[in-house]
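S.K.: Quick one, what's the 3D model for this:
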Amino acid sequence: MEGSIYSLIPPVLVIICVLLSKKVILSITLGIVSSALIIHDMNVIQAAQAVLESFLHLFYVDGAWNVSNLYLMAFLLLLGVLTAFIARMGGTSAFAQWASKHVKSGAGAQLLAFILGVIIFIDDYFNALTVGEIARPLTDRYRVSREKLAYIIDSTSAPVCVISPISSWGAYIIGLLGVIYATHEIDTAPFIGFLSIIPYNFYAIFSLLFVLVTIFWNIDPGKMKYREVAEIEEEVQTETGKASDLLVPIGVLIIVTLSMMFLTGWQAAGALDFMAILENTDTYLSLLVGAIIAIAFALFRYHRAGHRVYVKPFWEGIRSMTGACLILCFAWALIELISAVGTGTYLSGLFASMDFNSAYLPAVLFVISCFMALATGTSWGTFGVMLPIGAQMAMTLDPQIFTICLGAVLAGSVYGDHCSPISDTTILSSAGAKCHHIDHVMTQLPLACFVAVISCAGYLIAGITESMLLSLILTAVIFFASSFALKVLLAKKG
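M.R.: Next comes the predicted model:
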């Protein structure tokens, strides 16, 4: 039953259950159980064993600890602790008061979050959680909804990383391109090839532009539009709170994490090669060390300010991140089982053997990659499967659209990842903004789909014209015309 049409059942079940029940853990559990049953031909005993093993493998596999997942879990919990101590010092509210002298509106607060998201492009996990911690006090002050903040975070993490060659994503993709170019005997450096793909990554480009459009034209669907009073965090106000009580620990977190990423990458690469360092960096260990040292700085300032309550804020911080950690663990278990059930293999193979008009191939690859990332909850996994397939199909049908097809795969993977409730980046964006995960998924979905439809039109244009400049211009015209029409439509309804 693996690798067949039955492999679509688990992701479809998860998506339908999420939409109907809005209960993420329950929905993912259905996907986990159905995947295990399909893998073991409905044998309940073997399926139950597979479920238990999938959770065990999150932290212990093949006789060794899965330190990456352990480090990330520890980082998330410690980030909650760091946030709690910063709030206890009054740093969160003090930063909001300080920043409000320069930022005078909700649009300005959202723009700050956008700028931070673009600047912090090294890693999507690091981006999502760091931007949330810095921007949330200010967006709260101007009553910007947590859902809108989560959308900004999510739309400036993966889309920025996927078009940045100096990021963990860029290093991973360039590594895949090296193999693909060698296989097809393409005499182009992978780094140069990556740069040539960027203009064809329509979803990433127009997602970033659409964030600005939603900010300045007040395009906020559903719950994203309103800031509920009940959502406002109860912070401990102190007269001694300073903006530096937030900025210094977060600054230490950023500096130490980036330094550790460089050191671990340098050690693993064995040479002072920037791209090799990025490809080999240990992001999870770097995040953990950064969090530990940042907490040490926060505790020093906390103690010096005269505070003596330590246990309560520590447990408050742990508790604040427990939900995100639990969802992430269930999502990881589902991703492992979906990989085993062969959902990605089935989706890619469904179209790979068909005879297509080459002009439509970029759009088709965009759609396939989207569904694969949506179903599996991983854009990186989709890159690994679909980039070689897309390259092979393009070289067979029309080598002139080779670069366009690779851009379509990257774009579709990011779009599907954006829409997936089991995506780790989506989960961490919710955690960074501290909003309900399902609310983030449901409010982001129409905005992501809006950009995706325009991107798909762009790939049709690119496939037909085979011109980068013309396809970009025409897609941009469609984008701005559609955005303006959407603004007018929402204004009439409002």
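
S.K.: okay, CA-based contacts and neighbour counts for the rest of this
M.R.: Noted.

S.K.: Next, name the residue at the spatial heart of this protein.
M.R.: Nearest to the geometric centre of the chain sits T425, at 2.9 Å (C-alpha atoms, centre = their mean).

S.K.: residues touching that one, list them.
M.R.: T425 makes contact with 124-125, 128, 154, 158, 417-418, according to C-alpha atoms under 8 Å, 6 or more residues apart in numbering.

S.K.: Does anything pack onto the longest helix anywhere in the chain? Which helices or strands?
M.R.: Determined from DSSP state H, the single longest helix within the chain is helix 311-341. For helix 311-341, the packing partners by 3 or more C-alpha pairs under 8 Å, 6 or more residues apart in numbering; DSSP states H and E come out as helix 24-39, helix 44-56, helix 67-89, helix 361-376, helix 424-433.

S.K.: which one of the ones you listed lies closest to L247?
M.R.: Checking the helices and strands packed on helix 311-341 against L247 by C-alpha to C-alpha gives helix 67-89 as the closest, at 9.4 Å.

S.K.: Flag every buried residue along that closest one.
M.R.: By neighbour count with 16 or more other C-alpha atoms under 10 Å, helix 67-89 contains the buried residues 69-89.

S.K.: cool, and stretch 247-257?
M.R.: 247-254, 256-257.

S.K.: and for comparison, fold this next one:
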Amino acid sequence: MIISKNIFAAVILMGSLCLAIYVNLFTQQTWLEQSYQYDTYTTKSGLNAYTYKGKEILIKDIVPYQSSPINQSALSANNKAPSIIEQWVIKNDKQLVLLKPAFHYGFWSLLPAFVTILLCLLTKEPLTALFSGIVVGAIMLGEYDLTDKVIIPNLASEGTAALLLLYLWLLGGLLGIWSKTGAAQAFANFMTQHFVKGQRSAKFISWLLGILFFQGGTMSTTLVGTTVRPLADKAKVSHEEMSYIVDSTASPIASILAFNAWPAYVQALIFVPGVSFLATETDRIKFFFSSIPFSFYSILAVLGTLLLSLNVTRFSGKRLQEAHKRALQTNQLDAPGAKPLSTKELQGSNVPKGYKPHVLEFVFPLLTLITIAVMTFVYTGTPEVNWAFGVALLMSAFIALAKGMSLDNLIEGFGTGLKGVVVASVILMLAVIIGSISKQIGGGLYLVSQLGEQLPFWLLPVILQLITVIIAFSTGTSWGTYAIAFPLAMPLAWALCQSQELANPELFMMVCFAAVLNGSVYGDQCSPISDTTILSSMTTGCDLMDHVKSQLVPATFAACVAAVLWTGLVYFFA
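M.R.: Predicted coordinates:
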């Protein structure tokens, strides 16, 4: 059976490489106009400007929209790569918009993501599956020099370098030092003695921490997973259950308790000309919060993890039910044949002789980490996670040295931590690269461009949900999906409001907004190439594909119920 699967995987890969060459040589690119709306203002010197990441950016060389070579008419007429990559234009004699061209290869744009996910499910080897998808996507783009033209440029980007710094050096080093000092085990023992009395209480505390760390994404999964791993292992909670709780209380809760960076990011993508309740940044942020009651998937996902935490497994699916029974009856935290995304060295402690671990060695760095992340978010609008983990790492090291641990033992623990997360860090790096390639070849653009204005209005929320699910699942990013889908979905929703004369257009727009927001979260959460999926597996010590397959059923159940609720809501009340 293994041989046949490997042969089948090889055939799929070879066929995909042939198709990639065909697409590169013979398939015409379809170019589309992408417009971005910023809150612009006039400086004291009379120049137009906008603020980006706290910096004032001056706008120069503004041209009329009709004369731009990258408006949709010009792109459709030329149907080839334009000479410029962006341009500021003025619409209707007053509206400033930034235009950027993008292209897709039709349904072929989905090929790299399709190959990656298929091979990942077939072989359970995410490293080879991700690399195969990268090769297919690079060939489609005509980039045959994978090292110098594909991998190195992506590694050199600020975002990827920050990911590797955080999750390889800082997180890995911190876990390694905690393992060497026995701090994580001491924390688990303390919690077990005072709060955790079994599987249920361990899972409930994990769920509660997921709610408290409502910043979402990689920050939440890393903080919660790192914190609860030792106490959950001590209570013999299966790794599939823990990774599901950590993953499903990250982005879902961030879209409900949205006192974070999400509204500020999303509001810039949902401007629609002529819509009064989306006119200003304040209006769009208010619109975001007003739509929260319609985030049915996120609400159901958080409730689903609460039920699982209370050992109510009716809606969790067969795999999670079996994992729960296995851990309860045999104390086996992983399924047979599982390949957890952390080494055995990080699953216990290797405390030097004569060194006495203390629970505060875990608590002080953890509280410092959380405090820095929260306070930097309050004062700057962005949680400085690298600062938080860096200070926590240094604090753990200084405490260990002050208590008498030798520098050699400390460095040994640090190195063990790096080894423990290196495979997961490589997987994370490859996931970032394939996400970048998928966005570049326009898979999401192709899917959204297939929508038309003639479909029944009550079908639009579900269609938007399905499309954003596919985009997020294929690219492994919810925020990247927002950048693709919102600028196209919101004008389409408003056009349907106008053409079909809906009685309650603001309600309809809120539901469509929630469908895009939640569909992206669901697709990202279930994707094996998502950073949050990988980190949930890594920090809880779960096999990546066991995590993906086990959470697919409860997440899909919540998504289906949400789709029914959205459809009924707009059909009867919009």
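
S.K.: now the residue of the second structure most remote from its centre: how far from T249 of the second structure?
M.R.: Here the second structure reaches farthest from its C-alpha mean at G354, the gap being 43.0 Å by C-alpha atoms, centre = their mean. Look at G354 of the second structure and T249 of the second structure: by C-alpha to C-alpha, to the nearest Å, they are 40 Å apart.

S.K.: One more: I441 of the second structure?
M.R.: Counting by C-alpha to C-alpha, the separation of I441 of the second structure from T249 of the second structure is 31 Å.

S.K.: out of those two, which sits in the busier spot?
M.R.: Shown here are I441 of the second structure and T249; by other C-alpha atoms under 10 Å, T249 has more neighbours (32 against 25).

S.K.: which residues touch the more buried one?
M.R.: 207, 210-211, 301-302, 305.

S.K.: 7 Å - rerun?
M.R.: T249 of the second structure makes contact with 207, 210-211, 302, according to C-alpha atoms under 7 Å, 6 or more residues apart in numbering.

S.K.: Shared with the first structure, which of the residues you listed?
M.R.: Contacts conserved in the first structure for the contacts of T249 of the second structure, using both residues aligned by TM-score structural alignment, their matches' C-alpha atoms under 7 Å: 207, 210-211, 302.

S.K.: Of all the helices and strands packed on helix 311-341 of the first structure, which one comes closest to G390 of the first structure?
M.R.: helix 361-376 (6.8 Å).

S.K.: Can you give me the neighbour number for the equivalent of S167 of the first structure over in the second structure?
M.R.: Using TM-score structural alignment, the partner of S167 of the first structure in the second structure is N260. Residues lying near N260 of the second structure (other C-alpha under 10 Å) number 19.

S.K.: Let me see the contact set for N260 of the second structure.
M.R.: Shown in contact with N260 of the second structure (C-alpha under 7 Å, 6+ apart): Q215.

S.K.: What of F206 of the first structure?
M.R.: Under the criterion of C-alpha under 7 Å, 6+ apart, the contact list for F206 of the first structure reads V451.

S.K.: Need the counterpart of it in the second structure.
M.R.: The equivalent of F206 of the first structure in the second structure is L300 (alignment by TM-score structural alignment).

S.K.: Neighbours of the aligned residue in the first structure for L517 of the second structure, how many?
M.R.: By TM-score structural alignment, L517 of the second structure lines up with L410 in the first structure. Counted with other C-alpha under 10 Å, residues neighbouring L410 of the first structure total 31.

S.K.: any idea how far D424 of the first structure is from L410 of the first structure?
M.R.: Here L410 of the first structure is placed at a distance of 17 Å from D424 of the first structure (C-alpha to C-alpha).

S.K.: ditto for I197 of the first structure
M.R.: I197 of the first structure is 25 Å from D424 of the first structure, where distance means C-alpha to C-alpha.

S.K.: just to revisit the earlier point, what about the longest helix of the first structure, how far off from the second structure?
M.R.: For helix 311-341 of the first structure, the mean deviation from the second structure after alignment is 1.0 Å (mean C-alpha distance after the TM-score superposition for the first structure).

S.K.: Where in the second structure does that helix fall?
M.R.: Counting by TM-score structural alignment, helix 311-341 of the first structure falls onto residues 411-441 of the second structure.
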